[in-house]
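[1] got a structure for you, letters missing:
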């Protein structure tokens, strides 16, 4: 048993440090910044991020940083983890191709089997979201396509999963930039950017949505990481969302991260869950 849902108690994660990260202009956020980010500041921010996990009982595994895969700090994107093993995705951007090889080798080292892989289509883990233990939403935004989703469905639907494609505007990059489940029946989302049938599905499942503006997508307002037991990692700058979460009984662990964000990813993007109870 590895990861059975998106909101159970998180016990183990796979991360990678931002030693070679640059604001490569491959998404709408990174296009606004200089390519050369403050490495020392990013490393300090990442240390605080790691410490937040350790303080909350989460074991941390690392893939060593590598200059040939500068974006591997966004470990979420190489695939998705389910209870039987993991799904190996396929990157759209050439700058990320080496991540396929190195993350697959790391998962083999950790003894976690591949249960599905994208060979022809595209899939990145920022588009992967459990809605419950048997229902998985996969965004079709900028870097996951229909062919990739079909390859995943063919592999995991026989295991009892329902896979729901969710098409969003390409500028939003990944589903986790505009929708995130933070507790069993609580999500943060830009509702107007999601397909109406998906929003209706969430409502039927009894999932309450804390609404955010379209602008908050690009400030990582939805890019939160659920820890389980009503705990969530968020950004210190995310004041409105954090207050709304607290009103609903959530414990919000605030991260003072700003520099890493300039490359286009937040706490959720930087986390690949390996074990949830």
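    Happy to help now that I have it. Note that the coordinates shown come from a computational prediction; the quantities given were computed from them, not determined experimentally.

[2] going forward, measure contacts and count neighbours with C-alpha atoms only.
    Will do.

[3] now for the helix ranked longest in the chain, which elements pack on it?
    For the chain, the longest helix by residue count, based on DSSP state H, is helix 39-55. If you count contacts as 3 or more C-alpha pairs under 8 Å, 6 or more residues apart in numbering; DSSP states H and E, helix 39-55 packs onto strand 59-62, strand 251-255.

[4] ok, 6 Å please
    Helix 39-55 sits against no helix or strand, with contacts defined as 3 or more C-alpha pairs under 6 Å, 6 or more residues apart in numbering; DSSP states H and E.

[5] got a list of contacts for that helix?
    With contact meaning C-alpha atoms under 6 Å, 6 or more residues apart in numbering, helix 39-55 is reached by 257, 259, 260.

[6] how far away is the last one from residue 57?
    Going back to what we said before, that points to residue 260. 24 Å (C-alpha to C-alpha, to the nearest Å).

[7] Compare these two (neighbour count), which wins?
    residue 260 (25 against 14; other C-alpha atoms under 10 Å).

[8] about what we covered before: same list, the contacts of helix 39-55, but as TSV with secondary structure please.
    Putting the contacts of helix 39-55 into TSV (DSSP: H, G, I helix; E, B strand; the rest coil) gives the following:
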residue	secondary structure
257	coil
259	coil
260	helix
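
[9] would residue 166 count as being in a strand?
    Yes. Assessed by three-state DSSP, residue 166 belongs to a strand.

[10] which residues does it contact?
    Going by C-alpha under 6 Å, 6+ apart, residue 166 touches 138, 139, 140.

[11] just those now: which is nearest residue 222?
    For these, the closest approach to residue 222 (C-alpha to C-alpha) belongs to residue 139, at 14.3 Å.

[12] My read is that that closest one contacts residue 126, right?
    No. Residue 139 lies out of contact with residue 126 (C-alpha atoms under 6 Å); the separation is 8.2 Å.

[13] where do the contact lists of these two overlap?
    Common neighbours of residue 139 and residue 126 (C-alpha under 6 Å, 6+ apart) do not exist.

[14] Among the contacts of residue 166, which one lies nearest to residue 117?
    residue 138 (14.5 Å).

[15] what's the next secondary structure element after the host helix or strand of the closest one?
    According to DSSP states H and E, residue 138 maps onto strand 135-140. Counting by DSSP H and E, the next helix or strand C-terminal to strand 135-140 is helix 146-156.

[16] Below is structure B, check it against A:
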């Protein structure tokens, strides 16, 4: 902040004006999301570092937190579609992992873990039943929006733990968008969507230590003004966030990240999703965006 002043009679300063750094006006856009209620949520196995089958789990609490997330989207003016949960698929709540939709074209998922493999076909059938004519199921392992993040210009594509790097070229062919590969190196951040999210066109937030040196350099070149998350933001899955261009849905613990995005003109909206985090998920994991 700076001020401009002159000396008045008696040498008293006269303040002519105060200038502050310009904060962009952020405008939300209405989104459409696909979600799945966690009616069968539990932690029966461990396929990521967050999962511990010996910890107690409350399906009732998980459902209450998921409902609050859904109602938050609806309160902000977004439309939420719901797919029916299937018994025996406790991670189906994490709908982001089961499809990538850009301009009405759908690239389905192929899970690395056998415990989740059946989810992909349930989502495929939902797409076909809801008017999507171009639905391609992948040949290579890809965990959809878990590792594919659309910026509006590029498809950022993570690899290292789940998605096959050859799935990146497959995504480019199916979706017809340019793909930029990013290497993940920390097993706690096994999907791209727990290490990075898009705030608005040409602006992202990410945790550098989740990426290889070359990927960090690429992100700096592409997004020099990015919001940089710290270790505490990452550890509460703060980067598993959802932005509509103004409102940023964050876990309640991600206060530092919330303060940072607020300084950029966004409005942080905090939700408690702690029960679902016991399976390694946050707001974004529960939210597939339908970009028609």
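    Alright, I've got the coordinates. Just so you know, these numbers come straight off a predicted model, no measurement behind them.

[17] Helices of the second structure, start to end?
    Along the second structure, counting by DSSP H, helices occupy 59-75, 119-129, 166-175, 213-222, 231-235, 255-263, 274-277.

[18] Looking at those, which is nearest to residue 102 of the second structure?
    Distance to residue 102 of the second structure, taken as C-alpha to C-alpha, is lowest for helix 166-175 among those, at 6.8 Å.

[19] From the rest of the structure, what touches that closest one?
    Contact with helix 166-175 of the second structure is made by 140, 179, as judged by C-alpha under 6 Å, 6+ apart.

[20] For it, buried residues please.
    When burial is assessed from 16 or more other C-alpha atoms under 10 Å, helix 166-175 of the second structure yields the following buried residues: 167, 168, 169, 170, 171, 174, 175.

[21] what residue of the first structure takes the place of the second one?
    Alignment note: residue 168 of the second structure maps to residue 149 in the first structure; criterion TM-score structural alignment.

[22] how close does that match sit to residue 123 of the first structure?
    Distance from residue 149 of the first structure to residue 123 of the first structure, by C-alpha to C-alpha: 7 Å.

[23] Over to residue 248 of the first structure?
    Residue 248 of the first structure is 33 Å from residue 123 of the first structure, by C-alpha to C-alpha.

[24] Please say which of those two ends up with more neighbours.
    Neighbour totals were compared for residue 248 of the first structure and residue 123, and residue 123 leads with 34 against 11 (other C-alpha under 10 Å).

[25] residues contacting the spatially closest residue to residue 136 of the second structure that is not a sequence neighbour?
    Nearest residue to residue 136 of the second structure, sequence neighbours excluded (C-alpha to C-alpha, 6 or more residues apart in numbering): residue 107, at 5.0 Å. For residue 107 of the second structure, the contacting residues are 99, 100, 136, by C-alpha under 6 Å, 6+ apart.

[26] What about those residues, which are in strands?
    99, 100, 136 (DSSP state E).

[27] Between these, which sits nearest residue 281 of the second structure?
    Of those, the one sitting nearest to residue 281 of the second structure (C-alpha to C-alpha) turns out to be residue 99, at 16.2 Å.

[28] Translate that closest one into the numbering of the first structure.
    Residue pairing (TM-score structural alignment): residue 99 of the second structure is matched to residue 79 of the first structure.

[29] Contacts for stretch 117-126 of the second structure, please.
    So stretch 117-126 of the second structure is contacted by 98, 109, 111 (C-alpha under 6 Å, 6+ apart).

[30] Please identify, among those, the one with the most neighbours.
    Neighbour-wise, the contacts of stretch 117-126 of the second structure (other C-alpha under 10 Å) top out at residue 109, 29 neighbours.

[31] Confirm for me that it is in contact with residue 100.
    No. The criterion here is C-alpha under 6 Å, and residue 109 of the second structure misses it with residue 100 at 8.0 Å.

[32] residues shared between the contacts of these two?
    Common neighbours of residue 109 of the second structure and residue 100, using C-alpha under 6 Å, 6+ apart, are residue 144.

[33] Ends of stretch 111-131 of the second structure, what's the gap?
    24 Å.

[34] same question, stretch 18-28 of the second structure
    29 Å.

[35] Trace residue 18 of the second structure over to the first structure, please.
    Alignment note (TM-score structural alignment): residue 18 of the second structure has no counterpart in the first structure.

[36] which residues does residue 18 of the second structure contact?
    Neighbour list for residue 18 of the second structure: 2, 3 [criterion: C-alpha under 6 Å, 6+ apart].

[37] do that again at 10 Å, thanks
    Contacts of residue 18 of the second structure were listed using C-alpha atoms under 10 Å, 6 or more residues apart in numbering, and they are 1, 2, 3, 4, 5.

[38] Give the equivalent position in the first structure for the fourth one.
    The alignment leaves residue 4 of the second structure without a partner in the first structure, by TM-score structural alignment.

[39] How much space separates residue 4 of the second structure from residue 209 of the second structure?
    Distance from residue 4 of the second structure to residue 209 of the second structure, by C-alpha to C-alpha: 42 Å.

[40] These two: who's more crowded?
    Per other C-alpha under 10 Å, whichever of residue 4 of the second structure and residue 209 has more neighbours is residue 209, with 17 against 11.

[41] Give the equivalent position in the first structure for residue 241 of the second structure.
    Under the alignment (TM-score structural alignment), residue 241 of the second structure pairs with residue 224 in the first structure.

[42] Please verify my assumption that its match contacts residue 245.
    No. Using C-alpha atoms under 10 Å, residue 224 of the first structure is not in contact with residue 245; the gap is 11.0 Å.

[43] out of these two, which sits in the more crowded spot?
    residue 224 (26 against 22).

[44] wait, doesn't residue 115 of the second structure sit right on residue 47?
    Yes. Contact status for residue 115 of the second structure versus residue 47: in contact at 8.7 Å, counting by C-alpha under 10 Å.

[45] sorry, back to before: give me the common contacts of residue 224 and residue 245 of the first structure.
    Residues within reach of residue 224 of the first structure and of residue 245 at once, by C-alpha under 10 Å, 6+ apart, are 182, 187, 188, 232, 252.
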